[in-house]
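Chemist: 3D model of this:
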Amino acid sequence: MIIAAAHGSTPAPSLNAVGRGERAPDPAAFYDALRAAPAPAAAADPFTAHVLACILAVGLHEAALDGSSLGRAVGLDRDQLAQLLRDWLPAGLAQIDLAAEPSTAAFDDEEEQLLQLLQSHQADQSAPARWLTAMVVRRSMSDNHLWQDLGLIERAELTRLMDERFPHLAGRNVSNMKWKKFFYRSLCEMEGFTLCTAPSCRECADFDNCFGEETGESALARIRRDAPRAG
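Modeler: Alright, predicted model coming up:
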């Protein structure tokens, strides 16, 4: 699976597994390439296009590193990826090998629970809403702050995404809890039990773990900074 760089004669980063000592592909180049030829939908809703490109760029980077697929990294199947690219990011159609993508998107039990939670709070049933729900679920299984796992520039972009796509659920996060923590507290409440035994969040010794600042670099910036310099 290959996606070309957007500008000039920069070599196209390979999405094959990266060997030891080789430079990892730059997700920022993936992002630029995906945004190179915006479709009408992207022009009408640039924020959604930005979010989709961020998630795909991080997914492409991960797929290149471990030799897996973009669909597995972002929770979408082949047909969903094809429609997303066609409708929003058509520059990727000629460069991403959709035939290598999974025909179905498989979710484990934990992901299915989160999927049901988010699906029940979608603002609408449009294709972008369904894609973003699946993508947020899959990226929630990664290890960093959720905004970083989605490839976003800062946490405020995730807050905007939640407000626009899951407004009722987002409105319940009145104390600005970290989003992954908030998801799992919501899941626990659905099942009729509490996440922890503290009498209240303010009295919990682990308060910062749920409510502390979610600072740091974006995934795209961090990966570019940490990559060994060519030559």
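Chemist: going forward, measure contacts between C-alpha atoms and count neighbours the same way
Modeler: Will do.
Chemist: quick check: buried residues in the longest helix seen in the chain?
Modeler: Identified as the longest helix of the chain according to DSSP state H is helix 46-66. Within helix 46-66, the residues scored as buried using 16 or more other Cα atoms under 10 Å are 48-65.
Chemist: cool, and stretch 127-145?
Modeler: Buried-residue list, stretch 127-145, by 16+ other Cα under 10 Å: 128-140, 145.
Chemist: repeat that for stretch 63-77.
Modeler: Applying 16+ other Cα under 10 Å to stretch 63-77 flags 63-65, 68-77 as buried.
Chemist: pull the distance from it to the chain's centre.
Modeler: Put simply, stretch 63-77 sits 12 Å off its chain's centre (Cα atoms, centre = their mean, to the nearest Å).
Chemist: here is a second sequence; please produce its structure as well for comparison:
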Amino acid sequence: MNEAASLADDALALIACANDPAAADTVAFARLIGARIGSGELLLLGLGRSELDALIARHFPHAVTRAGLPHAMLWSPHWSFVSELRALLIAHDVTAATHPADAHCLATIIAAACLRPDHLWRDLGLSGRDDVTAILERHYPRLVERNVHGLRWKKFLAQEVALAHGRAVTGAPGCPGCEDVGFCYPDSAR
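Modeler: From the prediction side, this is the model:
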């Protein structure tokens, strides 16, 4: 897949401000942040102002303006789920070459997206499930290997959080609002 060809305009603008525009994490963060810039939904990334400022400075140091960045994270009654999923992802991150703060930011962005009521790839602003798979395979390959039944990523991640904490498996907080909740959780659709 030619990643540059699939980048939206806002992501391309960020890539143009990067020191290393071909770096996999730079491209991934350009896509994740770029998907939220145009819609004014940066809060949906789950990052606070200082985290987002630092992330942009690390990957896109030539970005001229940072106006409109959120000052605080989006509030949710489900932040305990986000914290648990973020910790699970960070524990499985194998990309030692990345900046430790990048691992935290990526895990936060993925976990916060699980609060949204759609497929994870849409909630992340990506083009499809394969985009999520590529990010997860790069950072969390051992976790990806455990998805032996090919579950949708949001369902799988919620399942892993529940199992890690000895709880009954339930959906992610955003699952009930998804159009395919009956597919993923057929017993709950009755």
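Chemist: among the buried residues of stretch 63-77 of the first structure, which one lies nearest to residue 107 of the first structure?
Modeler: residue 75 (7.8 Å; Cα to Cα).
Chemist: the closest one maps to what in the second structure?
Modeler: Using TM-score structural alignment as the criterion, residue 75 of the first structure maps onto residue 46 of the second structure.
Chemist: so that match touches residue 108, yeah?
Modeler: Yes. Using Cα atoms under 8 Å, residue 46 of the second structure is in contact with residue 108, at 6.1 Å.
Chemist: would you map the helices across the second structure?
Modeler: According to DSSP H, the helices that the second structure contains are 9-15, 24-37, 49-59, 79-92, 100-113, 120-123, 129-139, 141-145, 153-164, 181-184.
Chemist: can you put those helices in JSON lines and add distance to residue 68 of the second structure?
Modeler: Converted to JSON lines, those look like this (distance: least, Cα to Cα, whole Å):
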{"stretch": "helix 9-15", "distance to residue 68 of the second structure": "14"}
{"stretch": "helix 24-37", "distance to residue 68 of the second structure": "9"}
{"stretch": "helix 49-59", "distance to residue 68 of the second structure": "10"}
{"stretch": "helix 79-92", "distance to residue 68 of the second structure": "23"}
{"stretch": "helix 100-113", "distance to residue 68 of the second structure": "18"}
{"stretch": "helix 120-123", "distance to residue 68 of the second structure": "20"}
{"stretch": "helix 129-139", "distance to residue 68 of the second structure": "27"}
{"stretch": "helix 141-145", "distance to residue 68 of the second structure": "35"}
{"stretch": "helix 153-164", "distance to residue 68 of the second structure": "29"}
{"stretch": "helix 181-184", "distance to residue 68 of the second structure": "34"}
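Chemist: this completes my enquiry, with thanks.
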